[in-house]
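Q: Predicted model, plus sequence, below.
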Amino acid sequence: MTNAPQATPSEKESFPITPTNKIRVAKRANYDKDTLFAILDEGLIAQVGFVLDNKPIVLPMAYGRIGDQLYIHGAKAARMLKTLKEGVPVCLNVTLVDGLVLGRAAFHHTMNFRSANIHGTARLVEDEKEKYDALVAVTDHLAPGRWDETRETTAKELNATMVIAVTIEEAASKIRAGMPIDDEEDYELDHWAGIVPISTCFGPAINDARLKEGLPVAESIRKLTSRR
């Protein structure tokens, strides 16, 4: 059995660079799809931007991904979802902060980060299977395997929930890593400089006060809280 050849950077599938997704600082830019998907899969919250009544609005939402489709959901009465279902343009951003970058001068303070910026058009998910699969994806994005550990969703709950899909049409990742970049003459100064790492971790699970006695922590949650 032979291993399939690994794709080189030039062979990787990328998003086309357009006036919408082009990042000004080229060394921070990445248009590779695998890089963008990895950021989305690690993130937890998407900041969703759209225009309502000629005013910009940005709201944080849980999300799920299936291929190049992002899904968000909420109550049918939610103003945001009622607007998005009309098929309006949206922008989503997911950012992971990896550290504070502290230079010798305040001017050179920044952060190490990985961000995914996405542009697409919202659409209402009406197909029942796609809607179900989307809700599974959103749930399992928070804690992989969690959907199968919960009771079956009722028809009433499904009917009360609106799911919006956004196809990733244009996108880019912006990434910064490494030490501060100070002015050359500042490196001899007596000012501390360096990085303060930042990481997201999950603490021990806390039982609901009304949890049935003797029930162990669910497997998906046990795996989540054991991540290092």
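A: Yep, that arrived. Numbering: from 1, shown residues only.

Q: When you work out contacts or count neighbours from here on, use the C-alpha atoms and nothing else.
A: Will do.

Q: Which stretches in the chain count as helices?
A: 33-42, 79-84, 128-142, 155-160, 219-225 (DSSP state H).

Q: And the last one, what's buried?
A: So the one you mean is helix 219-225. In terms of neighbour count (16 or more other Cα atoms under 10 Å), helix 219-225 has its buried residues at 220-221, 224.

Q: what's it in contact with?
A: With contact meaning Cα atoms under 8 Å, 6 or more residues apart in numbering, helix 219-225 is reached by 143-146, 201-205.

Q: and the comparison structure, right after this:
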Amino acid sequence: MSDTTEGSPSYSRTPRTTPTRYKDRATWEQAAIHAILDSAYICHLGFVVDGAPVVLPTIYARVGSRLYVHGSTGSRPMRSASGEQGMPVCVTVTQVDALVLTKSAFNHSVNFRSVVAHGTAHQVTDPQELDVALAALVDHAIPGRSSEVRPANAKELAATAVLRLELDEVSAKTRDDDASDDAEDADLPHWSGLIPVTTVHGTPVPHDDRTVPLPAHLRSYPR
């Protein structure tokens, strides 16, 4: 479900998606949430097994308001999510944009963009949806790549599993501010400011066949 905030489509707010601190940094706007999800590569999938919490890093892709999370058919989350009841999960994505240095140790911080999604994940079993999900997982990192490579064969598909999570209970939280020094610290002889953090993509390096020209979708990289 979604509502509308200031004319922009938004996901519904719930107690689990409403932060208890720095509420002004939170948003439920779909466009903002989708932009963060589309800008990162790795998510962290949290779930409970035998009463103990487990958090696994993995790749993912967004298709509309649906998140696809990659895994192996033999992994614990895939086994738990294979039934009709699915598996309760929490999926998080974080991008770090700057280290925030202040004159006091306490006020140090990080500029970031993050998304937290709660819900029940289900293993994708429909062959057509699985094709869409696997192509999205490849194209999420390298747009256009899925049409330029050999698709997975039967053996590879048997070893690969994908979780589907509907983005219903989801929010984003960001910090995009300068360093904030306390007034009493203003004259201290310590440096304060920002150290920007960026991801740099290098020139593609061929593996072994240097006669294959660099494809167009890589010549235009980074995304």
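A: That came through fine. Small disclaimer: the values here were computed from a predicted structure and weren't measured.

Q: And the buried residues of helix 219-225 of the first structure, which is closest to Pro180 of the first structure?
A: The shortest approach to Pro180 of the first structure among the buried residues of helix 219-225 of the first structure belongs to Leu224, at 32.7 Å (Cα to Cα).

Q: Leaving out sequence neighbours, find the closest residue to the residue positioned nearest the centre of the second structure.
A: Nearest to the mean C-alpha position of the second structure, by Cα atoms, centre = their mean, lies Val93 at 3.5 Å. The spatially closest residue to Val93 of the second structure, leaving aside those adjacent along the chain, is Cys43, at 4.8 Å (Cα to Cα, 6 or more residues apart in numbering).

Q: Pull the contacting residues for that neighbour.
A: Contact criterion Cα under 8 Å, 6+ apart gives 57-60, 91-94 as the residues in contact with Cys43 of the second structure.

Q: same question, Asn93 of the first structure
A: Asn93 of the first structure neighbours (Cα under 8 Å, 6+ apart): 46-48, 115-118.

Q: how about 10 Å then?
A: For Asn93 of the first structure, the contacting residues are 40, 43, 45-49, 58, 60, 115-119, 171-173, taking Cα atoms under 10 Å, 6 or more residues apart in numbering as the criterion.

Q: Also Pro143 of the second structure?
A: Taking Cα under 10 Å, 6+ apart, we find Pro143 of the second structure in contact with 135-137, 217-218, 220-223.

Q: swap the cut-off to 6 Å and go again
A: Contact criterion Cα atoms under 6 Å, 6 or more residues apart in numbering gives no residues in contact with Pro143 of the second structure.

Q: Would you map the strands across the first structure?
A: Counting by DSSP state E, the first structure forms strands over residues 29-30, 46-52, 55-61, 64-66, 69-75, 89-102, 110-124, 161-167, 170-176, 194-197, given from the N-terminal end onward.

Q: Need those in a markdown table (columns: distance to Glu213 of the first structure).
A: Conversion of the strands of the first structure to a markdown table gives the following (distance: least, Cα to Cα, whole Å):
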| stretch | distance to Glu213 of the first structure |
| --- | --- |
| strand 29-30 | 50 |
| strand 46-52 | 36 |
| strand 55-61 | 33 |
| strand 64-66 | 32 |
| strand 69-75 | 32 |
| strand 89-102 | 38 |
| strand 110-124 | 41 |
| strand 161-167 | 31 |
| strand 170-176 | 46 |
| strand 194-197 | 40 |
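
Q: Please report how far the equivalent of Tyr11 of the second structure over in the first structure lies from Lys85 of the first structure.
A: Correspondence of Tyr11 of the second structure to the first structure, assessed by TM-score structural alignment: Phe15. Look at Phe15 of the first structure and Lys85 of the first structure: by Cα to Cα, to the nearest Å, they are 25 Å apart.

Q: what's the answer for Ala116 of the first structure, then?
A: Ala116 of the first structure sits 23 Å away from Lys85 of the first structure when distances are taken as Cα to Cα.
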